[in-house]
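>>> One predicted model, sequence on top.
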Amino acid sequence: MCMGSALRSGPCFLLGNFPIPSISATPSSVIPWNGSVKILCQGTLESYLYQLEIRENLTYRVVEKKLGFQEVAEFVINHMDTNTAGRYQCRYGKEHRWSAPSEALELVVTGLYDKPFLSTNGGQVAMPGENISLRCSSAHVSFNRFSLSRPGGATLSRHRDARLQGDFTLGPVNLSFSGVYMCYGWHSGRPYVWSAPSNALELVVTGTTSQDHTTENWIRLGMAGLVLIVLLAILAENQLGPQVIHQKDQQDLPDLSWSRQESQTEWTFRLTPKDHQGYS
């Protein structure tokens, strides 16, 4: 059977048993009002038709099509607003058949409401293994949903059924939790329309883990071994040095040998080298 309204203006494609495409957004799926975003739909090298769709309740609406053999198709939204925010999916066609749709990609537009305030109940510095509690609050707008995110990254958590504030717990934390965090407020009736971003809150996770200690211990052992080798070399040089010097100096010292004359009882000393034989 055909895909109904999705292909009213095109040929009738059947559903094929193809790999499911993947969909992503760059630079982020959270876009400020009037900002631009690029949607990437990845299929196969044999794909010659791509289709971007936006979900509307139980059905969907075709947004744009791309024709041409390519593994990845790019769709650009130049101006994000409340009409372009929503849940997107894509699919590709080959061999006169359509793939199944991708998973949903949620595009959110921000800046429609005043920004909330992000704070931490404890300090902004934590040790690995600890938990960090954050609070997103609004003094002027009665949001019933709050979201915590990092700039350029995915939404980390969403707090539901809140009134004026949302509490988030991060942890147990490690060094990767260090960075800048922001939060947004929104209403459950308009899940893809968020407030302006809150103030940026920087968290720092400091200290070392057991793996870090092991690495440091190996470094210390290596340095100790190097110092030991240097000390042994110095000691060996000090022991061999005087012997070499003594052997060299002996060549310049007189050779005090003695001989007993057959007819005399006196001792005769001979001085060497040859230039001193005149004194014998």
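On my side now, so go ahead.
>>> CA only for contacts and neighbour counts going forward, please
OK.
>>> all helices for the stretch 151-280 of the chain, in order.
Assigned by DSSP state H, counting those that start in this stretch, the helices in the stretch 151-280 of the chain fall at 210-250.
>>> Name the nearest residue to the most centrally placed residue in the chain, sequence neighbours excluded.
For the chain, the residue nearest the mean C-alpha position is Ser176 (7.7 Å; Cα atoms, centre = their mean). Once flanking residues are discounted, Ser176 sits nearest to Val205: 7.9 Å by Cα to Cα, 6 or more residues apart in numbering.
>>> Check Arg150 too.
Take Arg150 and drop its neighbours on the chain: the residue closest to it by Cα to Cα, 6+ apart is Tyr181, 4.8 Å away.
>>> For the one you found, which residues are in contact?
Each residue near Tyr181 by Cα atoms under 8 Å, 6 or more residues apart in numbering is listed here: Leu148, Ser149, Arg150, Pro151, Ala200, Leu201, Glu202, Leu203.
>>> do Ile77 as well
With Cα under 8 Å, 6+ apart, Ile77 has these contacts: Ser36, Val37, Lys38, Ile39, Thr84.
>>> 10 Å instead?
Each residue near Ile77 by Cα atoms under 10 Å, 6 or more residues apart in numbering is listed here: Asn34, Gly35, Ser36, Val37, Lys38, Ile39, Thr84, Ala85.
>>> Could you give the number of residues near the fourth one?
Using other Cα atoms under 10 Å, Val37 is surrounded by 21 other residues.
>>> measure the residue nearest to it when sequence neighbours are not counted to Gly68 for me?
Of all residues beyond its chain neighbours, the one nearest Val37 is Ile77 (5.4 Å), with distances taken as Cα to Cα, 6+ apart. The spacing between Ile77 and Gly68, counted by Cα to Cα, to the nearest Å, is 20 Å.
>>> repeat for Val173
Counting by Cα to Cα - Val173 and Gly68 are separated by 46 Å.
>>> Between those two, which has more neighbouring residues?
Just comparing Val173 and Gly68: by other Cα under 10 Å the higher neighbour count belongs to Val173, 17 against 11.
>>> so that one makes contact with Met127?
Yes - if you go by Cα atoms under 10 Å, Val173 and Met127 touch, sitting 7.6 Å apart.
>>> Need the residues touching each of the two.
With Cα under 10 Å, 6+ apart as the test, Val173 and Met127 both reach Val205.
>>> Next up, the contacts around the residue nearest to Ser176.
Val205 touches 124-130, 132, 173-179, counting by Cα under 10 Å, 6+ apart.
>>> Structure two is appended below for comparative analysis:
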Amino acid sequence: MVTNGNSVNIWCQGAQSASEYQLYFEGSFFALERPKPSRSMNKVRFFISQMTSHTAGIYTCFYQSGELWSKSSNPLKLVVTGLYDTPNLWVYPQPEVTLGENVTFFCQLKTATSKFFLLKERGSNHIQNKYGNIQAEFPMGPVTRAHRGTYRCFGSYNDYAWSFPSEPVTLLITGGVENSSLAPTDPTSSLDYWEFDLSTNESGLQKDSAFWDHTTQNLIRIGLACIILITLVWLLTEDWLSKRKDHEEANRLTNWECRRRWRMQHYFEEEQRNAISMMELKATPGAL
């Protein structure tokens, strides 16, 4: 778990021959790092400067060796806390019970939520979760000495964005010799750290296209589509300009032809008038 606003280091470890590491978030490309020659070639750090609800979720990493990509690392689930109000946690019948007694934790958040989580500090197993609107119950069953410890609870609308932690409640177990048949029904754990490691399997190098950088492939497709679109626009523009030029040339030739014909007609008319005038002069004797 990481408090909202805190920074996080995620380490991805692969092979000495690795040339590139890629971090994926919720199945999509998130970041890329290349090993620095001055450092170990089989490990890189991905830095998240500020954890928010948008960066909380499941992370995996891959590395590239030559033309091959590794299999995915085991998933890392990052939870961000401090996003909602603070819930209340209490235990029934009381914080101090005898060995084998039934115990139930109650977590309540006045701001309506959909899921509650119960964690045991310095635990070693999974986190308990229950659905509820304002309150959830966590029955522990007959308690053993493994149940003793300090607990906190959280409220949430999803698995990776949690509320502030409740005040701690310490469960004390008293009584005689523990019955070996009494085992914890649902033990809890804590994930209170801010540096995480992801390891990939060197023997799992594959050439499967599913392991290539999907984001790069998408960018290549988008780039090709843009080039095709630009080419089409250019061709259409060239065609339009060519047609416009032909049209203007045709108009120019038409205008020139009209002017030429007008001049020729005007010339013939003028010649005809001159010829008529000459004929009239010849036909009139007194004019000589």
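Looks like it came in fine. Treat the numbers as computed from the prediction; the structure is a model and nothing was measured.
>>> re earlier: quick check: the aligned residue for the residue nearest to Val37 of the first structure in the second structure?
Matched across to the second structure, Ile77 of the first structure falls on Ile48, judged by TM-score structural alignment.
>>> Check Thr169 of the first structure too.
Per TM-score structural alignment, Thr169 of the first structure is aligned with Pro139.
>>> Name the helix or strand for the nearest residue to its match once chain neighbours are set aside, please.
Leaving out its chain neighbours, the residue that sits closest to Pro139 of the second structure by Cα to Cα, 6+ apart is Thr104, at 4.1 Å. Assigning secondary structure by DSSP states H and E places Thr104 of the second structure in strand 102-108.
>>> Next one: the residue nearest to Pro139 of the second structure relative to Thr150 of the second structure, how far apart?
Distance from Thr104 of the second structure to Thr150 of the second structure, counting by Cα to Cα: 14 Å.
>>> thinking again about what came up before, for the strand holding Thr104 of the second structure, buried residues please.
Within strand 102-108 of the second structure, the residues scored as buried using 16 or more other Cα atoms under 10 Å are Val103, Thr104, Phe105, Phe106, Cys107, Gln108.
>>> wait, the third one sits on Lys120?
No - between Phe105 of the second structure and Lys120 there is no contact under Cα under 10 Å: 11.6 Å.
>>> Any chance you could list residues touching both of the two?
Tyr151, Arg152, Cys153, Val169.
>>> Kindly state which residue of the first structure is aligned to the third one.
It refers to Cys153 of the second structure. Aligned counterpart of Cys153 of the second structure in the first structure: Cys183 (TM-score structural alignment).
>>> now that match, nearest residue through space, not along the chain?
Cys183 of the first structure sits nearest to Leu148 (Cα to Cα, 6+ apart), 4.3 Å away.
>>> Shouldn't that neighbour be within a strand?
Yes - Leu148 of the first structure forms part of a strand when assessed by DSSP: H, G, I helix; E, B strand; the rest coil.
>>> Can you verify my assumption that it contacts Met182?
Yes - if you go by Cα under 10 Å, Leu148 of the first structure and Met182 touch, sitting 6.0 Å apart.
>>> overlap in contacts of those two?
Listed as contacting both Leu148 of the first structure and Met182 by Cα under 10 Å, 6+ apart are Leu118, Cys136, Thr155, Pro197, Ser198.
>>> Report the two of those residues separated the most.
Largest separation among these by Cα to Cα: Leu118 and Thr155, giving 15.0 Å.
>>> Comparing the two, which residue is more hemmed in?
Remark: of Leu118 of the first structure and Thr155, Leu118 carries more neighbours, 23 against 17, as counted by other Cα under 10 Å.
>>> which one in the second structure is aligned with that one?
Counting by TM-score structural alignment, the partner of Leu118 of the first structure is Leu89.
>>> quick one: contacts for its match?
Residues near Leu89 of the second structure by Cα under 10 Å, 6+ apart: 105-109, 118, 135-136, 151-154, 165-169.
>>> average gap between the helix or strand where it lies and the first structure?
Element membership for Leu89 of the second structure (DSSP H and E) is strand 88-92. Here strand 88-92 of the second structure, set against the first structure after superposition, deviates by a mean of 0.8 Å using mean Cα distance after the TM-score superposition for the first structure.
>>> Could you report the distance from the aligned residue in the second structure for Arg87 of the first structure to Gly27 of the second structure?
By TM-score structural alignment, Arg87 of the first structure lines up with Ile58 in the second structure. According to Cα to Cα, Ile58 of the second structure and Gly27 of the second structure sit 8 Å apart.
>>> Comparing those two, which residue is more hemmed in?
Applying other Cα under 10 Å to Ile58 of the second structure and Gly27 shows that Ile58 carries more neighbours, namely 16 against 11.
>>> The more buried one and Ile10 touch, don't they?
No - in this structure, Ile58 of the second structure is not within contact of Ile10 by Cα under 10 Å, at 11.9 Å.
>>> Now the common contact residues for those two.
By Cα under 10 Å, 6+ apart, Ile58 of the second structure and Ile10 have these common neighbours: Leu76.
>>> quick one: the equivalent of the residue nearest to Pro139 of the second structure over in the first structure and Leu156 of the first structure, what's the gap?
Using TM-score structural alignment as the criterion, the counterpart of Thr104 of the second structure in the first structure is Ser133. For Ser133 of the first structure, the distance to Leu156 of the first structure equals 14 Å [Cα to Cα].
>>> any common contacting residues for the two?
Common neighbours of Ser133 of the first structure and Leu156 (Cα under 10 Å, 6+ apart) are Phe168, Leu170.
>>> related to what we said a few turns ago, OK, contacts around the residue nearest to the centre of the first structure?
Pro128, Val204, Val205.
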